[in-house]
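In: okay, structure incoming, though there's no sequence with it:
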């Protein structure tokens, strides 16, 4: 694959993910510019739909994709599935040909979105067709009002872009926005002296045991059986088609014996972290799982013969947003776990190999392609391998 492809979640008012915007760059050398927009979009379409499969990246949700003028007016789009949202770039002039093409696509059942929208009367015909209007709500506070006053379309949903903090989200919600895009979900809202709820203390105990260099399997089993939901999820997972067992495994003891210590611990990290989340954290848990598998896979390239280090890379990715999930300071949380020094330091931002790999996946998630390229060079990992492992991690996280 010769293109970067990442994604950014789009949330509704209930903070549930309803779609992903595909973020991409058409080559490892250059950002697309001006007349290369067509090539960039064609490249992402080829990669996502032909080589990878859009459902593997968006997990069955809608995919927002930027379309420049030429591709809107050509016959490319009708070949795409209807869960693609046609995002019309702000650089597209609303010529009669463009408006007619959009009217045709709307009639075909596609969702139309106007990107980075700033009101101008020349866009009224497109506004009348649009399903979604994306606005940088911090830069254009009254844009929504202008739009509603100048269109007959009463079904427009307004999407607030660049929502980077919980405060941004609350402001946009109060302004009447319907959808929200940004990385606000991945930043911790620290509540001072916030206690971990009693019902979640068992999860912290299990994490504490899992984080030990030499896990006490007997103690781990005794902790697991205190929570029936963990037992249920653990057994359901091992009896799934993923392992293709001929006879069912009926107890945690059997499961751990079959999987082995390291593999069991990895799955228990996934299950426990998912159980710890609040009402808004399902996307955080998914992102943590993707990071864990990505870090482990890159770690296996750096240390192919060291399973312990590979496992530590998995832990670093898995716990990288624990502060967001529990709304507590990361250093305070890590004080309750028995992590190795290098793992602990990586999670609080100190530089080492674990941190470099974590920074690599974070830069990839955020579509900071230049940073991503620099980190991959520093780690001596081919950038095409980075893309491959990201897609693999997304696919793996979607299966479980």
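Out: Nice, I can see it. From a predicted model like this one, the values you see are computed outputs, not experimental measurements.
In: from here on, just use CA atoms for contacts and neighbour counts.
Out: OK.
In: what helix or strand does residue 60 sit in?
Out: Assignment of secondary structure by DSSP states H and E places residue 60 within no helix or strand.
In: do you know how far it is from residue 367?
Out: Going from residue 60 to residue 367 by Cα to Cα, to the nearest Å gives 21 Å.
In: distance of the residue nearest the centre of the chain from residue 40?
Out: With distances taken as Cα atoms, centre = their mean, the residue of the chain nearest its centroid is residue 287 (4.9 Å). In this view, residue 287 and residue 40 are 26 Å apart by Cα to Cα.
In: dropping in the other structure now:
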């Protein structure tokens, strides 16, 4: 299986890199490859795991996993010390997905909720969340601030501001209390 990987660094407020968001793509044109491996395809996840350390220079790898990969516990094939399971939460979870995520959390994996737009659907899962990645959207600030306020009740969740493209977005994210930042304001994706 041929694939391309892009990486986007995730920075702390002091500009040091904590890890990289890795996106596996079908082609260089940025067509995302869905990380929804079947059990039979886990040899590919081993191949991908071998390259994590190289791609991230030993830092954390934030990797998107689809619901099927999570339910099949595919992330178990990867080192929990270097992996953050990035979960697209734009849709409500089903019980099997939540159970699998809790099992992975119990094994020492860190979970990052990404694209949250309905904080109530995932709220019961917040105690197991290490990171939450939110798009800093100044134009729809009411929804954005509502979600940030809700997450604020869980001090162990570290907030990652995504799509930080300029000083204005960065300033809003810092003011609201984000600890980590991702976007072209810092560095463009690398292929």
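Out: Yep, it's here. Everything quoted here is computed from the prediction, not taken from an experiment.
In: TM-score of the superposition?
Out: Structural agreement between the overlaid chains, expressed as a TM-score with TM-score structural alignment, normalised by the length of structure 2, amounts to 0.82; 186 aligned residues with a Cα RMSD of 3.0 Å.
In: of residue 60 and residue 367 of structure 1, who's got more company?
Out: Each of residue 60 of structure 1 and residue 367 has its neighbours counted (other Cα atoms under 10 Å); residue 367 has more, 20 against 14.
In: residues contacting the more buried one?
Out: Residues touching residue 367 of structure 1, when contacts are defined by Cα atoms under 8 Å, 6 or more residues apart in numbering, comprise 6, 23, 24.
In: try it again at 10 Å.
Out: Under the criterion of Cα atoms under 10 Å, 6 or more residues apart in numbering, the contact partners of residue 367 of structure 1 comprise 4, 5, 6, 7, 8, 22, 23, 24, 25, 361.
In: from those, pick the one nearest residue 173 of structure 1.
Out: Ranking these by separation from residue 173 of structure 1, with Cα to Cα as the measure, puts residue 8 on top at 18.8 Å.
In: three-state assignment of residue 80 of structure 2?
Out: Local secondary structure at residue 80 of structure 2 is given as coil here, using DSSP: H, G, I helix; E, B strand; the rest coil.
In: ok, it touching residue 110?
Out: Yes - under the criterion of Cα atoms under 10 Å, residue 80 of structure 2 is in contact with residue 110, at a separation of 7.3 Å.
In: just the helices in structure 2 please.
Out: For structure 2, helices defined by DSSP state H occupy the ranges 42-56, 67-71, 95-106, 119-122, 141-151, 167-176.
In: winner for burial among these?
Out: Scoring the helices of structure 2 by mean neighbour count under mean count of other Cα atoms under 10 Å gives helix 67-71 as the most buried, with a mean of 21.
In: residues in structure 1 aligned with that one?
Out: Alignment note (TM-score structural alignment): helix 67-71 of structure 2 is matched to residues 69-73 of structure 1.
In: mutual contacts of residue 80 and residue 110 of structure 2, please.
Out: Shared contacts of residue 80 of structure 2 and residue 110, counting by Cα under 10 Å, 6+ apart, come down to residue 104.
In: so for the two, which residue has more residues nearby?
Out: Of the pair residue 80 of structure 2 and residue 110, residue 110 is the one with more neighbours under other Cα under 10 Å, namely 21 against 18.
In: for that one, which non-adjacent residue is closest in space?
Out: In space, not counting the residues next to it along the chain, residue 110 of structure 2 is nearest to residue 84; the distance is 4.9 Å by Cα to Cα, 6 or more residues apart in numbering.
In: number of residues surrounding the one you found?
Out: By other Cα under 10 Å, the residues close to residue 84 of structure 2 number 24.
In: wait, it touches residue 18, no?
Out: No - in this structure, residue 84 of structure 2 sits apart from residue 18 without contact. The criterion is Cα under 10 Å, and the distance is 11.4 Å.
In: need the overlap of contacts for the two.
Out: When contacts are counted by Cα under 10 Å, 6+ apart, the set common to residue 84 of structure 2 and residue 18 consists of 60, 61.
In: tell me the contacts of residue 162 of structure 2?
Out: Applying Cα under 10 Å, 6+ apart, we find residue 162 of structure 2 in contact with 10, 114-115, 132-137, 169-170, 173, 180-184.
In: narrow those residues to those in strands?
Out: Residues from those lying in strands, with DSSP state E as the criterion: 10, 114, 132, 133, 134, 135, 180, 181.
In: closest to residue 53 of structure 2 among these?
Out: Of all those, residue 10 has the smallest distance to residue 53 of structure 2: 15.7 Å, by Cα to Cα.
In: relative to residue 183 of structure 2, how far out is that closest one?
Out: With Cα to Cα as the criterion, residue 10 of structure 2 and residue 183 of structure 2 are 8 Å apart.
In: burial check on residue 134 of structure 2, number of neighbours?
Out: Per other Cα under 10 Å, the neighbour tally for residue 134 of structure 2 reads 23.
In: hang on, it packs against residue 141?
Out: No - in this structure, residue 134 of structure 2 is not within contact of residue 141 by Cα under 10 Å, at 11.8 Å.
In: common neighbours of these two, please.
Out: In the contact map built from Cα under 10 Å, 6+ apart, the residues linked to both residue 134 of structure 2 and residue 141 are residue 147.
In: quick one on the thing from earlier: mean per-residue distance, the match of helix 67-71 of structure 2 versus structure 2.
Out: On superposition with structure 2, the average gap between stretch 69-73 of structure 1 and its aligned counterparts reaches 0.8 Å (mean Cα distance after the TM-score superposition for structure 1).
In: what's in contact with that stretch?
Out: Contacts of stretch 69-73 of structure 1 (Cα under 10 Å, 6+ apart): 37-39, 41-42, 66-67, 76-78, 86-95, 97-102, 104-105.
In: how about a cut-off of 6 Å?
Out: Stretch 69-73 of structure 1 has contacts (Cα atoms under 6 Å, 6 or more residues apart in numbering) with 92, 101.
In: before we move on, back to that, can I get the contacts of residue 367 of structure 1 in JSON lines including neighbour count and distance to residue 307 of structure 1?
Out: JSON lines is the format used below for the contacts of residue 367 of structure 1 (neighbours: other Cα atoms under 10 Å; distance: Cα to Cα, whole Å):
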{"residue": "4", "neighbour count": "24", "distance to residue 307 of structure 1": "29"}
{"residue": "5", "neighbour count": "23", "distance to residue 307 of structure 1": "29"}
{"residue": "6", "neighbour count": "23", "distance to residue 307 of structure 1": "28"}
{"residue": "7", "neighbour count": "19", "distance to residue 307 of structure 1": "30"}
{"residue": "8", "neighbour count": "20", "distance to residue 307 of structure 1": "32"}
{"residue": "22", "neighbour count": "20", "distance to residue 307 of structure 1": "33"}
{"residue": "23", "neighbour count": "19", "distance to residue 307 of structure 1": "33"}
{"residue": "24", "neighbour count": "21", "distance to residue 307 of structure 1": "33"}
{"residue": "25", "neighbour count": "21", "distance to residue 307 of structure 1": "34"}
{"residue": "361", "neighbour count": "25", "distance to residue 307 of structure 1": "20"}
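In: brilliant, that's me finished.
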